[in-house]
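> sequence and predicted model, in that order:
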Amino acid sequence: MEDWALRAMARWPNVPALFGWLSLDRRGRWRIRGELISRPQITDTFDRNYAADEHGRWYFQNGPQRGYVQLETAPLVLRAEAETLRTHNGLAVASPTAAWLDEDGGLWLATEHGPAALSDQEAEWLLVHLHGAQGPVEEAELATALALPAGSRTDLWLKWGELALPLHRLTRAEAPQVLGFAAEPQPLPGEKTSERAPD
C-alpha cells in the first residue's frame, strides 16, 4: 500500500466502501463497470494499492475509500515470464503451498501473496510443467485427471524449479470457498457503503 493511501485512511477513517464498480477479469485486467481500463497510470495505481480484508474480500484502496473488486477467477492472476510466475500486479511467486486443476484444465494455486489462477493465455507454460507418472504429462493422463470428481487427488504434479506440488481437482464454482476469497464481495451487516467514488 502506498504512503498517500495510508495517510488518507488515517485522516478519513470512516469513508463508506464502494461495491459493484470494480472488477478483475480472468486475464488480470482491471475494469470499471465492465469497461476495460487501459491507461497504465491508472492500472499501476490499482496494482500497488490492492489488498484483501479479513473476510477474503479484495479491494483497491482509493485514498480513504475501499473499492471492493468482483473477481472473474482468483484475486491474483498469474502470468509466466520464462521460469517465473508473476501476479497481475507484479509479484513473483516463489513458494506456493497447494495446487488444483479445475474442470476446464485451469490451474489454481495457494501462493504467499494469496489465492491465484493461471491466466488462460498461459496454457503452454502449464503443459510444460505438468508431469505424470513417466515425466511430461500425456494427453490421456490429463483427461483422466480432469474426469475425477472435485476434491480428488490426481496422479499429476506441477513441477518447476525446485517445486513439486501434487494436483487436486476442484470446480470453478467451489474455488472461492476452497481458496478462501469472496468472488463477489458484499457489504457486511451495518457496513457503510457509497454509490459513487470520491472526486
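Received, thanks. Numbering: from 1, shown residues only.
> drop to CA atoms for contacts and neighbour counts, all remaining ones
OK.
> mind listing the helices for this structure?
Taking DSSP state H to define them, one finds helices in the chain at 3-11, 40-48, 123-129, 139-147, 175-179.
> and the fourth one, how far from the chain's centre?
This points to helix 139-147. Mean-position distance between helix 139-147 and its chain equals 25 Å (CA atoms, centre = their mean, to the nearest Å).
> got another, please set it beside the one above:
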Amino acid sequence: MDAIVEAALRKWPNVPHCWGWLALDARGDWYMRDERVQAAGPFPQVKGSRIVHDKLREFIHRNYLPDEAGAWFFQNGPQRVYVELEAAPFVWRVDPGFGVQAHTGAAAEPRGAWLDEHGRLFLDTPLGFGLVHTLDMGHAAEAVEAGRWLPQELAFAEMPARFGYVLTPQPA
C-alpha cells in the first residue's frame, strides 16, 4: 500500500466504504460505475467507463487488496472502494516461457490449475486466484501439454468459496 494512502487512513480513519463503483472484468480492465451505470444494470452486463489513465491504473494496482472475508477492494486514500469481479481477483498473462504475470504487473508461480464448464482456465498462485487472459490461452495450452499445469475441472459457481473471494461485495 502506498505511504500516502496509509497516512490518509491514519488522518481520516472513519471514511465510509464504497460499493458498486469499481469493477474488474475478465480481461483485466478496470471500470468506473457511477450511479447512472449502476441503475442501468449489473456488472458485467453494463460495464461503465473503462479506466485508461495509466497512472490511475497503477495506483489502483498498488493499493488492491482483499479484506478478511475475501472481498477485494482498492484503498483510495482513506476510502475503501470494493471491487466487483467478473471472474476472479486476478487476470493472468502467460508468456511463451510459461511465466505468469497478474493484470497488476506482479509475477506469480502457479500451484494449481482449474477448468470451468465454459473451458476457461484459472490458476491458483501464492498471490491469489485468477483467470488466464483469453489472448494467452495458446501459451497456457502449451504449458498444459508440456505437463507444467494439470487442470482439474471445477464449476465456476464453486470457485469463489473454494478460493476465498467474493464476486460482488455487499455492505454488512
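Structure's in. What do you need? Please read all numbers here as calculations on a predicted model, not as lab measurements.
> sorry, back to before: Throw the helices of structure 1 into a markdown table and include mean neighbour count and distance to Phe19 of structure 1, thanks.
Listed next are the helices of structure 1 as a markdown table, based on neighbours: other CA atoms under 10 Å; distance: least, CA to CA, whole Å:
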| stretch | mean neighbour count | distance to Phe19 of structure 1 |
| --- | --- | --- |
| helix 3-11 | 14 | 18 |
| helix 40-48 | 13 | 15 |
| helix 123-129 | 15 | 32 |
| helix 139-147 | 15 | 35 |
| helix 175-179 | 17 | 18 |
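> and these as JSON lines, adding distance to Trp58 of structure 1?
Formatted as JSON lines, the helices of structure 1 follow (distance: least, CA to CA, whole Å):
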{"stretch": "helix 3-11", "distance to Trp58 of structure 1": "16"}
{"stretch": "helix 40-48", "distance to Trp58 of structure 1": "12"}
{"stretch": "helix 123-129", "distance to Trp58 of structure 1": "26"}
{"stretch": "helix 139-147", "distance to Trp58 of structure 1": "29"}
{"stretch": "helix 175-179", "distance to Trp58 of structure 1": "12"}
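> closest to Leu71 of structure 1 out of the ones you listed?
Nearest to Leu71 of structure 1, of all the helices of structure 1, is helix 175-179, at 9.8 Å by CA to CA.
> give me the contacts around that closest one.
Identification of contacts with helix 175-179 of structure 1 by CA atoms under 8 Å, 6 or more residues apart in numbering yields 74, 110, 115, 182-183.
> by neighbours, which of those residues wins?
Within those, most neighbours by other CA atoms under 10 Å means Ala74, with 29 neighbours.
> show me what it aligns to in structure 2.
In structure 2, Ala74 of structure 1 lines up with Ala88, judged by TM-score structural alignment.
> was I right about that match contacting Val132?
No. Counting by CA atoms under 8 Å, Ala88 of structure 2 does not reach Val132; the two are 9.9 Å apart.
> which neighbours do these two share?
Taking CA under 8 Å, 6+ apart as the contact rule, Ala88 of structure 2 and Val132 touch no residue in common.
> circling back to that earlier point, which one of the helices of structure 1 lies closest to Arg27 of structure 1?
Closest among these, using CA to CA: helix 123-129, at 12.3 Å.
> superposed on structure 2, what's the mean shift for the closest one?
With the two structures superposed, helix 123-129 of structure 1 lies on average 1.1 Å from its match in structure 2, counting by mean CA distance after the TM-score superposition for structure 1.
> structure 2: matching residues for that helix?
Counting by TM-score structural alignment, helix 123-129 of structure 1 sits on residues 137-143 of structure 2.
> give me the residues contacting that stretch.
Residues from elsewhere that reach stretch 137-143 of structure 2, judged by CA under 8 Å, 6+ apart: 94-96, 98, 132, 149.
> show me the contacts for the residue most central in space within structure 2.
For structure 2, Pro89 is the residue whose C-alpha lies nearest the centre (CA atoms, centre = their mean; 2.6 Å). Contact partners of Pro89 of structure 2, counting by CA under 8 Å, 6+ apart, are 24, 72, 128-130, 165.
> roughly how far apart are the residue lying closest to Arg66 of structure 1 once chain neighbours are set aside and Ser23 of structure 1?
Using CA to CA, 6 or more residues apart in numbering and skipping residues adjacent in sequence, the residue nearest Arg66 of structure 1 is Ala17, 5.0 Å away. Distance from Ala17 of structure 1 to Ser23 of structure 1, counting by CA to CA, to the nearest Å: 15 Å.
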